[in-house]
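**Q** When you get a sec, could you give me coordinates for this:
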Amino acid sequence: MIGWPVELRDDTVFGPVVLRPLRRTDGRAWARLRATNRDWLEPWEATTPLGHVQAPPTFHGYVRSLTAQARAGSALPFAIEHNDELVGQLTVSGIMYGSACSASLGYWVSQHVAGRGIVPTAVALAIDHCFAEVGLHRMEINIRPENAASLRVVAKLGLRDEGVRERYLHIQGQWCDHRTFAVTTEDVPDGLLARWQRTREAMQ
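**A** Modelled structure (predicted):
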């Protein structure tokens, strides 16, 4: 079961990658990061269909909502840090137990650190935690077919391509197809991070 708060860390050759809860004190850095990366992020971010628009919460309200979800056991909302700098977010959502024991994972990262191996490391850390500590069996990531940067993340990690989900999420005014990538505990008996570290060493 979920214990919260949680902090996960991997000390990589390119600097430490840390997953930790988003804090109210992150407000200015978070807002600056989102503003700087608006054009980089907006094409891929889920929206709400017309007629169901809700006013965005304050940052403090946003953090409070994420914390409540984590304590309720329905999500794991992490900030991504690299070299002590906030560079993005990663959220495990839709956590189910019972016969499914599964969840989905999504993330965003600042363009200025993209391609450095930070996101694959963060994803591997989160998935290993979900398998070893939360007790889940399956994790999936859903990606727009046009999102080349995110497709490279799952390729580096060796996640299984399970095909296209048509009109899966609402993004920028339309229902968009996504490709589903998944991994189960049987796929990574030694952990996904260990597999990614071996891949990373081979790439150097």
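
**Q** C-alpha from now on. contacts and neighbour counts both.
**A** Fine.

**Q** Any buried residues in the longest helix seen in the chain, and which?
**A** Using DSSP state H, we find that the single longest helix of the chain is helix 59-72. Under the neighbour-count criterion of 16 or more other Cα atoms under 10 Å, helix 59-72 has Phe59, Val63, Arg64, Leu66, Thr67, Ala70 buried.

**Q** swap in stretch 144-159?
**A** Arg144, Ser150, Leu151, Val153, Val154, Lys156, Leu157, Gly158, Leu159.

**Q** here's the other one to compare against:
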Amino acid sequence: MSQAWPARLRSGDVTVRPLEAADGRAWREVRRRNAAWLAPWDATVPPGATARPDSFRSLVRRLHKQARAGTTYPFAIEVGGRFAGQVTVNNIVRGSAQFASIGYWLDQRYAGRGVTPLAVALVTDHCFRVAGLHRVELAIRPENTNSLRVAEKLGMHEVGYAPKFLHIDGAWRDHRIYAITVEECPEGMVARLSAHESHE
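**A** Now for the predicted structure:
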């Protein structure tokens, strides 16, 4: 659906908007500063696979091409107007599935402030209400307690365990799979998250 992309989503001081080539300097600075913190959870290229883009501009160009094709929505996360990370809707499948997966990473400076759950909630609401998707999922390494907490806060259910599911940090890693359908959150994910936080 053409109205699904590009999109700018906001709640409080968190904004989710299209990743742009102009984000290059901020992206590189955040990635450099957070290299050790992000490395255990970063996707890597398995042996024999096609190498990833060699520059940020090439990465953005590839993601925008996928966005125009309707298979990916690459968003930047801003907190108070400052670049803070990414949340990307990947592997969008239409037809009888109407499904996608969501991946994300965040500057450690903003960790523990509810930024990632809110960004994922904003994007999920957009997927359900505007893009017309029926189901979204998160794939999380069992050791990634921060991401497991994101799924918990969003009320997403664990639906499976995938051995050696993704190539992360240099090896094929097991993942726990969490998912939610549009029927499970008629109030919307942002509203659900807000209700969860008010009861903590």
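
**Q** average distance between the longest helix of structure 1 and structure 2?
**A** By mean Cα distance after the TM-score superposition for structure 1, the fitted helix 59-72 of structure 1 averages 1.2 Å away from its aligned residues in structure 2.

**Q** Give me the range in structure 2 that that helix lines up against.
**A** Per TM-score structural alignment, the counterpart of helix 59-72 of structure 1 in structure 2 is residues 56-69.

**Q** Would you mind listing the outside residues contacting the matching stretch?
**A** Residues outside stretch 56-69 of structure 2 that contact it (Cα atoms under 8 Å, 6 or more residues apart in numbering): Trp5, Leu19, Glu20, Ala21, Gly24, Arg52, Pro53, Thr72, Tyr73, Pro74.

**Q** rerun that using 6 Å as the cut-off
**A** The contact list for stretch 56-69 of structure 2 (Cα atoms under 6 Å, 6 or more residues apart in numbering) reads Ala21, Pro53, Thr72, Tyr73.

**Q** can I get those residues in JSON lines with neighbour count, secondary structure and distance to Gly160 of structure 2?
**A** Formatted as JSON lines, the contacts of stretch 56-69 of structure 2 follow (neighbours: other Cα atoms under 10 Å; DSSP: H, G, I helix; E, B strand; the rest coil; distance: Cα to Cα, whole Å):
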{"residue": "Ala21", "neighbour count": "14", "secondary structure": "helix", "distance to Gly160 of structure 2": "36"}
{"residue": "Pro53", "neighbour count": "12", "secondary structure": "coil", "distance to Gly160 of structure 2": "31"}
{"residue": "Thr72", "neighbour count": "22", "secondary structure": "coil", "distance to Gly160 of structure 2": "23"}
{"residue": "Tyr73", "neighbour count": "27", "secondary structure": "strand", "distance to Gly160 of structure 2": "24"}
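
**Q** Out of those, which is nearest to His167 of structure 2?
**A** Pro53 (16.5 Å; Cα to Cα).

**Q** Quick one: classify the residue lying farthest from the centre of structure 1 as helix, strand or coil.
**A** In structure 1, the greatest distance from the average C-alpha position (Cα atoms, centre = their mean) is reached by Gly51, at 27.8 Å. Here Gly51 of structure 1 takes the coil state, with states given by DSSP: H, G, I helix; E, B strand; the rest coil.

**Q** Give the full set of residues in contact with it.
**A** Gly51 of structure 1 neighbours (Cα under 6 Å, 6+ apart): none.
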